[in-house]
Structures are given as C-alpha cells and as structure tokens.
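J.: Quick one: sequence and predicted model below, then my questions.
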Amino acid sequence: MTNTSIPTHGSDHVEMATDPAAFAHWPEGMHAEMLEHQDNGVVGSVLVSETDKLRVWHLHIAPGNRCAFHRHVNTYFWSALADGKARGYFSSGEIRDVTHYVGETRHFAYGEMDSMVHSVENIGDTMLSFCTVEFLDGPNTPLSIPNEYRLKV
C-alpha cells in the first residue's frame, strides 16, 4: 500500500533548509531577509502583462544590486535579455554563480506543494535583464502581487 500523503517533489523543487548553519556563509542579515520574504510572489521588477493563465515580468538588476527574495510555485521560464554575471542565493543555503548570455532561456516546473525561494544578485558590471513568464494554471495557488508592481501606463 502506498502512502499518498508524502509529497514527491519535482526536480526543480528547492527545499528550505531548517538548520541556520546552512546559511552561515551568507552575508549578515540575508537569512533573516529570506525568511521574511519567503512568500513573496514578486519575481521581477515590473509585471508587464497578466491574464488568468499567465504573468509576464521584466527584471532589471543594476551592477552591485540584488532583487528581493521571492518564491516560485508554478511552471515558469525566463530569458536573458543581456549578458551578465549573477549570484543566486537559494533557500537550501546554496550560493551559485553563473554567467548569462543574451537569449539564454531556462524552464522550471513545480508539482503540488513544490517551490523555490531565491534571490539574484548582479555581480557583474552590466545591467542584468530578464523576461520571465509564469503560468498560473499549475497545481499550486499563484501568489498574490501588490498593485505597485503592475505596469503603469
């Protein structure tokens, strides 16, 4: 007999570490910031389009800056609109440095109760720019977005 109450996570799920020691190598105060913003659904600088099926975001991060921690809960993809270097801080405690190139596109999928909490820092000398598309019809309830992040025309 199979126990169906134990979730089976997809490959893009990132577990949130519960031991504060997992974040000892992070800059001072960043772990507390992550915990404070762990349910933040703002995955970009500005929400440029939204329907009942998807959200389209633009994300721009100047050199030396970092976006707020946020949570992804449903399928999404992003495309890099500029070359750049980034450092990702993940809820598992992992820090990952990557180099992005124009046109680079990554796809992520999450099953029921799956998610990823992270923040992206620009560690290069050029503006980081991405377009992110979130699909809202996945197994998890989309996170709410404050109106101030919606595009003003």
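T.: Thanks, I have the structure now. Numbers count the residues shown, from 1 in each chain.
J.: CA only for contacts and neighbour counts going forward, please
T.: Will do.
J.: all strands of this structure, in order?
T.: 46-50, 54-61, 70-72, 76-80, 84-90, 95-100, 105-108, 116-122, 128-135 (DSSP state E).
J.: Reformat the ones you listed as a markdown table; add mean neighbour count and distance to Ala32.
T.: Output for the strands of the chain, formatted as a markdown table (neighbours: other CA atoms under 10 Å; distance: least, CA to CA, whole Å):
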| stretch | mean neighbour count | distance to Ala32 |
| --- | --- | --- |
| strand 46-50 | 17 | 24 |
| strand 54-61 | 19 | 21 |
| strand 70-72 | 23 | 13 |
| strand 76-80 | 19 | 26 |
| strand 84-90 | 20 | 13 |
| strand 95-100 | 14 | 16 |
| strand 105-108 | 14 | 26 |
| strand 116-122 | 22 | 13 |
| strand 128-135 | 22 | 25 |
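J.: what about the ones you listed, which gets the closest to Asn40?
T.: Comparison of those against Asn40 by CA to CA identifies strand 70-72 as nearest, at 4.7 Å.
J.: For that closest one, name the packing helices and strands.
T.: strand 116-122 (3 or more CA pairs under 8 Å, 6 or more residues apart in numbering; DSSP states H and E).
J.: Please compare the first structure with the one that follows:
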Amino acid sequence: MSDETAVPTYDVDEFQDELKAAKDNLAVGNVVWFENESVRVWGSTIEPGTRVPFHNHTIDYFWVCVRASSAFQRFEDGTGRYIEPTVGQVSFQRYGPGENLIHDLENVGDSPLEIVTVELLDGGQRPHTHAH
C-alpha cells in the first residue's frame, strides 16, 4: 500500500450526493483551531475506518502529519490513491485563479491519522508597493 502512484478506481455513484455538494464544502479539516487575516489552521483526527468527506481546496495550503496511519484518497474523477503519510511529513499545494482540488480522505489503517492543515488566506503574498 505504500505505492503512491497507484490509481485504483472507486464507485463514484456511491458518493454521488457528497460529490455534488463538494464544490461548496470548503471545510478542509474537522475543526478550525485558529484564524486571522493571513491563515486558517484546521485540525483533523481521522479514526480507523472513518473518512473526511469530499471537500474543495481553493486556497494555497500546506498540511503536516502529526500521527501517521495508512489512508486512501478519492478524487472527483473516480480515481484514487493509497498514501502512507509519515509523522512530520509536509505537503504544500498552490492554486492559481480558478484552480481547485476536490477529494476525500479515508483512514484505512489501524491507528488514528492526525493532520494539521494551514490555509494561506492572503495567498502568501507580501503587500505590493506602488510607485507614485
């Protein structure tokens, strides 16, 4: 299960209602721990055999794995992949105008999976200075 390049499929019909709602589901974690004008910090603990529903990433973000377990990620096009995040692993995702990612995350391991996700609300941009 450690092959992150595998592309197993799943039955999209099984998740049809959830997929229809996913574009508007911007909850990229279970609970917001902190938010200001620059960042929103989400905590997610996914127990074995449970999953985070399909949701939509539209904002640059990174996640950090703080408790590891095996997981399966489904994408809206019917593909999926097994992932094996490790404690301390970080992944950064950037989105241009109109870009997004819809996926779910299921814990298929034997222990809880815990992830901290940080959305960069200001796009990580420094204020522009304008010549007068």
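T.: That came through fine. Please read all numbers here as calculations on a predicted model, not as lab measurements.
J.: His31 of structure 1: which of the strands of structure 1 is closest?
T.: Nearest of the strands of structure 1 to His31 of structure 1, taken as CA to CA: strand 84-90 at 9.6 Å.
J.: contacting residues for Pro97 of structure 2?
T.: By CA atoms under 8 Å, 6 or more residues apart in numbering, Pro97 of structure 2 lies in contact with nothing.
J.: The aligned partner of it in structure 1 and Gly93 of structure 1: what is the separation?
T.: Structural alignment (TM-score structural alignment) places Pro97 of structure 2 against Glu112 in structure 1. When distance is defined by CA to CA, to the nearest Å, Glu112 of structure 1 is 22 Å away from Gly93 of structure 1.
J.: Likewise for Tyr76 of structure 1?
T.: Distance from Tyr76 of structure 1 to Gly93 of structure 1, by CA to CA: 22 Å.
J.: How about Met113 of structure 1?
T.: 20 Å.
J.: who's more crowded, those two?
T.: Gly93 (22 against 15; other CA atoms under 10 Å).
J.: Show me what the more buried one lines up with in structure 2.
T.: So, by TM-score structural alignment, Gly93 of structure 1 is matched to Gly78.
J.: mind listing what that match touches?
T.: Applying CA under 8 Å, 6+ apart to Gly78 of structure 2 gives the contacts Thr9, Tyr10, Asp11, Val12.
J.: Any idea how many residues pack against the third one?
T.: Burial measure for Asp11 of structure 2: 9 neighbouring residues, criterion other CA under 10 Å.
J.: Ok, the last one next?
T.: Summarising burial for Val12 of structure 2: neighbours were counted as other CA under 10 Å, giving 16.
J.: With adjacent residues omitted, what lies nearest to it?
T.: Gly78 (5.7 Å; CA to CA, 6 or more residues apart in numbering).
J.: how close does that neighbour sit to Ser38 of structure 2?
T.: Going from Gly78 of structure 2 to Ser38 of structure 2 by CA to CA gives 33 Å.
J.: How many residues are close by Asp110 of structure 2?
T.: 12.
J.: Tell me the residue in structure 1 aligned with it.
T.: Looks like Asp110 of structure 2 aligns to Asp125 there (TM-score structural alignment).
J.: Its match reaches Gly84, doesn't it?
T.: Yes: assessed by CA atoms under 8 Å, Asp125 of structure 1 is found in contact with Gly84 at 7.5 Å.
J.: Per the alignment, Lys20 of structure 2 pairs with which residue of structure 1?
T.: Using TM-score structural alignment, Lys20 of structure 2 lines up with Leu35 in structure 1.
J.: wait, I meant Arg40 of structure 2
T.: Match for Arg40 of structure 2 (TM-score structural alignment): Arg55.
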